[in-house]
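**Student:** only geometry, no sequence info:
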């Protein structure tokens, strides 16, 4: 398999892909063990929830700034340095656990550093990839990266992280430190990544504004970015109360809830295998438009059905669409954005994606508390219908 990928997409992409696979396993292990660690130190709900926020808030604080630095610096070296920094932070956490000196403040600090590193490394990886892969092969490359994330982070790592934590609280974090070290070594071996092109140096604020302005003036990418941001508000508003929806609407409890989450992950994995093929067969425009229709149908179906297998089926289709949409949009952005702006434009997408998710989660809980458990799904269906109508014509440019 490794040789096949190397032959089709290049040896340097294989190193990047392998580094992503290794670090995704480590990330998944920490995501599973992190809540267990916080709960073992403090049972206060606010402190447990705060640990999740500590890792997410850097995206809201630093996404645009990180994008500017990704365009200023050597992206390969930046990824190596950030991965080593994250490995050091996790190793320090493992030491405090082994010596029984860990505190909530230490955990929060490490999680904040991990989230900050994510804003730099993830943005730099997306900006580095187009220099390693031919433009026509970007959909296949992105599909492989998305598949790696789904398999490593969602399927394999979560049970491994919980199991390691039971054996030793320090073990999952030590393993994650090792995965970041290995990932750094792999990226350091990439040879074809070009040095940053010399650009007139403006202030950091000016560079950020230049990236936002460029995106806003590009009709197709602006449409995709706004659609993604608003779509995430709609999606997360509906799925913020999904566990309660399963209990009250579908009459399912823990095992059934886990089954639906698994169905969602299976659909996502299937989406990575068909994304590039669908784009080639039908064109990006048709696939993206169909995806918007799927979003509307998904929310309406979940709002009206009380049958678990219907919900499972629609979630599989939705997650296939979500993965296909992600692969196509990432490939379009990597092809259309000038190399010296890839970091900044990618950071705007990340800010809209995560900001939309945070706002949607907050709104979903409020709507469900004040009205019915299915209200967020109805609202999401209306929002996605408006997005579909508004984006329909601009999406014509996607295939061209």
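**Tutor:** Great, that's in hand. This one's a predicted model, so the numbers in the text were calculated from it and none came from an experiment. Numbering: from 1, shown residues only.
**Student:** alpha carbons only for contacts and neighbour counts from here, please
**Tutor:** Fine.
**Student:** Show me which residues of the host helix or strand of residue 259 are buried.
**Tutor:** Assessed by DSSP states H and E, residue 259 sits inside helix 254-282. When neighbours are counted by 16 or more other CA atoms under 10 Å, the buried residues of helix 254-282 are found to be 256-257, 260-276, 278-279.
**Student:** what's the offset of the next helix or strand after it from the middle of its chain?
**Tutor:** Using DSSP H and E, the helix or strand that follows helix 254-282 in sequence is helix 284-304. From the chain centre to the centre of helix 284-304 is a distance of 20 Å (CA atoms, centre = their mean, to the nearest Å).
**Student:** and the angle for the helix or strand following helix 284-304 with helix 284-304?
**Tutor:** Scanning forward in sequence from helix 284-304 by DSSP H and E, the next helix or strand is helix 308-336. Orientation of helix 308-336 against helix 284-304 (axes from the mean of the first three to the mean of the last three CA atoms, to 10 degrees) gives an angle of 150 degrees.
**Student:** Which strands and helices lie in contact with helix 308-336?
**Tutor:** helix 138-148, helix 254-282, helix 284-304 (3 or more CA pairs under 8 Å, 6 or more residues apart in numbering; DSSP states H and E).
**Student:** tell me which residues in that helix are buried?
**Tutor:** 308, 311-312, 314-335.
**Student:** what do you get for stretch 175-193?
**Tutor:** So for stretch 175-193, counting by 16+ other CA under 10 Å, buried means 175-188, 190.
**Student:** one step back: indicate which one of the helices and strands packed on helix 308-336 is closest to residue 232.
**Tutor:** Proximity to residue 232 (CA to CA) singles out helix 284-304 among the helices and strands packed on helix 308-336, at 11.0 Å.
**Student:** what residues does that closest one touch?
**Tutor:** 278-279, 311, 314-315, 317-318, 321-322, 325, 328, 374-375, 377-378, 380-382, 384-385, 387-388, 392, 395-399 (CA atoms under 8 Å, 6 or more residues apart in numbering).
**Student:** then this one, side by side with the first:
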């Protein structure tokens, strides 16, 4: 399946009962009611708002830059390079971005990424206004945009476990997913297109403004969002930190050391590639085979956004009723069979209904698996594991798209039948495995014990310090 797909990790005891206290977070200060039902708090509200602003900037850029490309060239190959360069950084920079995120204040990582993207937006505004825009300028800007997207995306995913309790993560990720879906599908695209028709400079200026707002909000996040407490606790227990250039394989070692995590990673990658096979020629299938007017393609795609938003609102409820394991196992199979249905019943209504189901099922998967990953990977490793995970998962999707395009040359229904069928087969064969995945609050990643040990060490140091000890003077 597409998107982030996660699983348990080496140091966790899968299925064991653990404390639901927030790992070094402000959430631990709240009291009353179950953790899952507690208010997510002002820190999450800040994070959510910052991500909304950043998502709006992403949506404006992804809409405006292809429109600008059409103004400077009519070469289909050159225009297709925009989409390729937007995804290419994930293949080469996701792991280095993860190392950076784990080594510095994650608030600073978010702010730095969006500061650079603010400057890129300003540069694009100036280049366009001066009449010097070329496709090569767009290539450079979209590629650098993508590089810093890997930094921002990894950082924002790593902040949530620092400010929330594990049981709150599904609800928090549901809200984040819903916000991104609404902003990128119902706000940024249509509004950017309308403003673009008035003046190309209006959306470009707005792009710089919303990224700047996201920078300010990132800086205003509380200290606990930095994630530095995890690295500090680990360093106090194990000595000095490892040099950055020795950390490139940390994420890979962490994943491969646990059979359950490794299985889920490869299953996720295979399923994601299968879905990419199926959807590679989706637009041609809709327009050429099913007769959808080209002008209505964007409207049709909103059906997927509706499915994703609806699923984001109920994912946490599904998890509460059936558990993470059973919910994601069913979602995996349902999404795959819905893909097959698109090809097996070649009508617009069938495609629309199935697309709602596919998008909704994938969204449920993404929310719950992301929440599980955030709770079971030690805080100090979140960036590196996230980067490693996406390098393989997202790196395989272009391969699936090429395979799907070749299959589509034979018949446009075949990619849906083959891609969806293979994904469904994998989902059925590994259904029992997926069903055993635990809830986020039921897995111990060792952070609570490490932080408690660091606090005990600090307390003992304070007790034995003399009256002129610098620690006391601070």
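**Tutor:** Received, thanks. Fair warning: this is a prediction, and the values are worked out from it, not measured in the lab.
**Student:** Can you calculate the TM-score here?
**Tutor:** In this superposition the chains share a TM-score of 0.94, using TM-score structural alignment, normalised by the length of the first structure; 395 aligned residues with a CA RMSD of 1.9 Å.
**Student:** mind listing what the counterpart of residue 331 of the first structure in the second structure touches?
**Tutor:** Matched to the second structure by TM-score structural alignment, residue 331 of the first structure sits across from residue 371. Contact analysis of residue 371 of the second structure by CA under 8 Å, 6+ apart lists 166, 169-170, 173, 440.
**Student:** picking up where we left off before, name the nearest of the buried residues of stretch 175-193 of the first structure relative to residue 237 of the first structure.
**Tutor:** Using CA to CA, these come closest to residue 237 of the first structure at residue 176, 31.3 Å.
**Student:** measure the counterpart of that closest one in the second structure to residue 59 of the second structure for me?
**Tutor:** Taking TM-score structural alignment, the alignment pairs residue 176 of the first structure with residue 207 from the second structure. Computed as CA to CA, to the nearest Å, the residue 207 of the second structure to residue 59 of the second structure distance reads 9 Å.
**Student:** ok so, going back, so what does the helix holding residue 259 of the first structure touch, helix or strand wise?
**Tutor:** Helix 254-282 of the first structure packs on helix 138-148, helix 242-248, helix 284-304, helix 308-336, going by 3+ CA pairs under 8 Å, 6+ apart.
**Student:** How many residues are close by residue 122 of the second structure?
**Tutor:** By other CA atoms under 10 Å, 18 other residues sit near residue 122 of the second structure.
**Student:** Can you tell me what it aligns to in the first structure?
**Tutor:** Counting by TM-score structural alignment, the partner of residue 122 of the second structure is residue 91.
**Student:** repeat for residue 264 of the second structure
**Tutor:** Using TM-score structural alignment, the partner of residue 264 of the second structure in the first structure is residue 224.
**Student:** could you list every residue that touches residue 130 of the first structure?
**Tutor:** Taking CA under 8 Å, 6+ apart, one finds 138, 334-335 in contact with residue 130 of the first structure.
**Student:** swap in residue 67 of the second structure?
**Tutor:** If you count contacts by CA under 8 Å, 6+ apart, then residue 67 of the second structure has nothing around it.
**Student:** Residue in the first structure paired with it?
**Tutor:** Under TM-score structural alignment, residue 67 of the second structure pairs with residue 36 in the first structure.
**Student:** Which element, helix or strand, includes its match?
**Tutor:** helix 11-41.
**Student:** Mean deviation, that helix versus the second structure?
**Tutor:** Compared with the second structure after fitting, helix 11-41 of the first structure has a mean deviation of 1.0 Å; criterion: mean CA distance after the TM-score superposition for the first structure.
**Student:** on that earlier part again, quick one: which of the contacts of residue 371 of the second structure is nearest to residue 91 of the second structure?
**Tutor:** residue 173 (24.3 Å).
**Student:** Please determine how far the residue lying closest to that closest one once chain neighbours are set aside is located from residue 174 of the second structure.
**Tutor:** With CA to CA, 6 or more residues apart in numbering as the criterion, residue 173 of the second structure has its nearest non-adjacent residue at 5.7 Å, and that residue is residue 367. To residue 174 of the second structure, residue 367 of the second structure is 6 Å away according to CA to CA.
**Student:** can you pull the contacts of the match of residue 264 of the second structure?
**Tutor:** 329, 391.
**Student:** Helix, strand or coil: sort out residue 43 of the first structure for me.
**Tutor:** Counting by DSSP: H, G, I helix; E, B strand; the rest coil, the backbone at residue 43 of the first structure sits in coil.
**Student:** Kindly provide the distance from the match of residue 122 of the second structure to residue 84 of the first structure.
**Tutor:** Plainly put, residue 91 of the first structure is 10 Å away from residue 84 of the first structure if you go by CA to CA.
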